[in-house]
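> Provided below for reference: sequence and predicted model.
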Amino acid sequence: MPDVHRTPDERFADLPGFPYAPHYAQVAGLRLHHLDEGPADAPPVVLLHGEPTWSYLYRKVLPPLLEAGHRCVVPDMPGFGRSDKPTDVAWYSYDRHCEVMAGLLADHLDVRGATLVVQDWGGPVGLRFAVEHPDRVARLVVMDTGLFTGHQRMSEAWTAFRDFVERTEDLPIGMLVRGACATDPGDDVVAAYEAPFDTPAAKAGARAFPLMIPLAPDAPGAEAGQRVLAALRGLDVPTLMLWADGDPILPLSTGRRFAEAIGRPEPEVVPGASHFLQEDAGEWIGRRIAAWLAGTA
């Protein structure tokens, strides 16, 4: 078993705009946290976060979905939020994240007829779940994400960011979140994003994600990304793609190329938003998803 850090509960007290009760499950020797709101018998909407966020990212998206009668399940990946955090960066891999999420969603929660909402690293993990468990996934909502095949082009700015993460044990989580929002979320919200990461050792998962991106077709994780990309083209489920108009990390042009690569219509543009579009336009996104689900019911 890896050395694991568990963030003290008091770090999560009275977070702004986040009245949701925690739920826990033991998966692969870790205590994983998830939100589970709404009617238990409704088909679930599963919302997956990325780097370096946690389920708090979806707090503005949830109310319109809950008002529309949906069950919302929002996991924290290992290393994030209220989930256990292995402290060795080397513990984290694409395969391991996918195995753990499948253990939670399929084995523990037994989700069926799910709508998967994915963004950032939630995309590679969630889209792999969709193609490997097609009997459990009925719809996809894809936002500002992609798949890493080893063929993707990485910018000089990203390379500099990766190098910074690799050498920075005490990663500035709040700075990273703030820098990827179009509208400054304010000190209280930034503090909520920092709440899970009470020690430098707790940040191993956040440090690992940029280092996990395969930079060549034969690098770890690349073959799986290639397989998921090919399988997505044949996965015939209704898909809504939403993309921020001002994402500097994955610009709209990237979203359009990704939609074409997986055989989906061009993304709808989310105005006034940056990479963390849930923070900039969460209520709008929640209403748009709820309306789309009503139209595909």
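Perfect, thanks for sending it.

> Only C-alpha atoms from now on, for both contacts and neighbour counts.
Noted.

> what about the closest residue to Pro267 other than its chain neighbours, distance to Val131?
Among residues not flanking Pro267 along the chain, Met241 sits closest, at 4.5 Å (CA to CA, 6 or more residues apart in numbering). Distance, Met241 to Val131, by CA to CA, to the nearest Å: 17 Å.

> let's bring in a second model and compare:
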Amino acid sequence: MHFLRTPDDRFKNLSNYNFAPNYVDVSHGLRMHYLDVNPGADQLIVCLHGEPSWSYLYRKMIPLLVAEGYRVIAPDLIGFGKSDKPVAESDYTYQRHVDWVRELLFDHLNLRNINLFIQDWGGLIGLRLLAEHTDRFKRIAAANTFMPTGDQNLGQGFEQWKAMTATMNPFPVGSLLQVGTVSQLSIQEMAAYDAPFPDETYKAGVRVFPSLVPSRPNDPATPANRAAWAKLRELQLPLLTLFSDSDPITIGVEKYFQKSIPGARGQPHLILKGGGHFLQEDCAREIVAALIPFFGGR
């Protein structure tokens, strides 16, 4: 598998991102980056990002969570952030992303009692891991995410996004983060989202990700996702939805989680006001304020 590695100097002096890097080698000879902040803490939160962001998305939440006594682990998915980037779009599959994150969290870090926060593709990956390794998890918070099986109509907002990402050249990552954010990103913040991608050859992952979302019943990921939902419909672990009011892609999906997963019933679900798709940018303090009583404080 041919891949590219973003030069370290691309990540110098990023706005409010002064976290020490950590790396592990995963399948296909790839190096995967993750943040591990406050590793001595007893309680653990794993934060999974989506497309086309990276762990920079959690820079506002991490200090707040650490102040409450949490260890925070935030990986960069393969193809994103400081992780290696396969060049061929065909090298990216849904199953490979699940496997790469599994390798990091379970094989390398051997994590248990995980409080999981998922957003966007973080949910498509994280919910699979939750269903297939329920014993590793403690509580789950789902934000602006879903896990389709290919049996659903994904809506006009998603279909427009999928079509747009397939044709954009160049692919303006920083500008797209701004489109999905209600608050105004600074020039430095938009540049930080562009930092992992020195040129278009690094962007196979961000380009292909929308097409990997199961959108038809014969999708390669459909059997595994159907099996995962069969387990999630029996899941007793507490699950909290924290969706935002200004995300055209996932609007209303929180109701499906609340109806379908037993552990979601009776939880203090929230719709966060003034939040776009990337609600970690818009509502960091509000998210953490909801997570602390749900996951449990110090």
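It's in. No experiment lies behind these values; they were computed from the predicted model shown.

> before we move on, the earlier item: need the residues that contact the helix or strand containing the residue nearest to Pro267 of structure 1.
Assigned by DSSP states H and E, Met241 of structure 1 belongs to strand 239-244. The contact list for strand 239-244 of structure 1, computed with CA atoms under 8 Å, 6 or more residues apart in numbering, reads 139-144, 251-252, 255, 259, 264-275, 277, 292.

> if we go to 6 Å?
Contacts to strand 239-244 of structure 1, defined as CA atoms under 6 Å, 6 or more residues apart in numbering, come from residues 139-144, 267-270, 273-274.

> what about the longest helix in structure 1?
With DSSP state H setting the assignment, residue counts place helix 277-296 as the longest helix in structure 1.

> For the strand holding Met241 of structure 1, give me the average deviation versus structure 2.
For strand 239-244 of structure 1, the mean deviation from structure 2 after alignment is 1.0 Å (mean CA distance after the TM-score superposition for structure 1).

> Which residue range of structure 2 does that strand align onto?
On structure 2, the counterpart of strand 239-244 of structure 1 by TM-score structural alignment is residues 239-244.

> What's the local residue count around Asp211 of structure 2?
Not Asp; residue 211 of structure 2 is Ser. 16 (other CA atoms under 10 Å).

> Next one: it from His277 of structure 2, what distance?
Ser211 of structure 2 is 18 Å from His277 of structure 2, where distance means CA to CA.

> Gly81 of structure 2 now?
Computed as CA to CA, the Gly81 of structure 2 to His277 of structure 2 distance reads 19 Å.

> Unless I misread the structure, Cys72 of structure 1 falls within a strand.
Yes: assigned with DSSP: H, G, I helix; E, B strand; the rest coil, Cys72 of structure 1 falls within a strand.

> Give the equivalent position in structure 2 for it.
In structure 2, the residue matched to Cys72 of structure 1 (TM-score structural alignment) is Val72.

> right, and its match touches Val37 too?
Yes: here Val72 of structure 2 reaches Val37: they are 5.2 Å apart, a contact under CA atoms under 6 Å.

> Counting neighbours around each, name which of those two comes out higher.
Taking other CA under 10 Å, Val72 of structure 2 and Val37 do not tie; Val72 has more neighbours (24 against 20).

> who are the neighbours in contact with the residue most central in space within structure 1?
Central residue of structure 1 (CA atoms, centre = their mean): His49, 2.1 Å from the mean position. Taking CA under 6 Å, 6+ apart, we find His49 of structure 1 in contact with Gly122.

> let's see it at 8 Å
The contact partners of His49 of structure 1, by CA under 8 Å, 6+ apart, come to 55, 57-58, 75-77, 118-122.

> where's the aligned partner of Asn225 of structure 2 in structure 1 relative to His5 of structure 1, distance?
By TM-score structural alignment, Asn225 of structure 2 lines up with Gly225 in structure 1. Look at Gly225 of structure 1 and His5 of structure 1: by CA to CA, they are 29 Å apart.

> Repeat that for Leu57 of structure 1.
Separation of Leu57 of structure 1 from His5 of structure 1 (CA to CA) stands at 21 Å.

> Please determine how far the residue nearest to Pro267 of structure 1 is located from Arg287 of structure 1.
14 Å.

> who's more crowded, those two?
A count of neighbours by other CA under 10 Å puts Met241 above the other of Met241 of structure 1 and Arg287, at 22 against 18.

> what about the helices in structure 2?
61-67, 94-102, 121-132, 155-167, 173-179, 187-194, 204-212, 222-232, 253-260, 279-282, 284-295.

> looking at these, which is closest to Arg31 of structure 2?
helix 94-102 (10.0 Å; CA to CA).

> Could you list the buried residues of that closest one?
Buried residues in helix 94-102 of structure 2, counted by 16 or more other CA atoms under 10 Å: 94, 97-98, 100-102.

> quick one, that helix and helix 222-232 angle?
50 degrees (axes from the mean of the first three to the mean of the last three CA atoms, to 10 degrees).

> returning to that earlier point: which of Leu57 and His5 of structure 1 has more residues huddled nearby?
For Leu57 of structure 1 versus His5, neighbours defined as other CA under 10 Å are more numerous around Leu57 (23 against 19).
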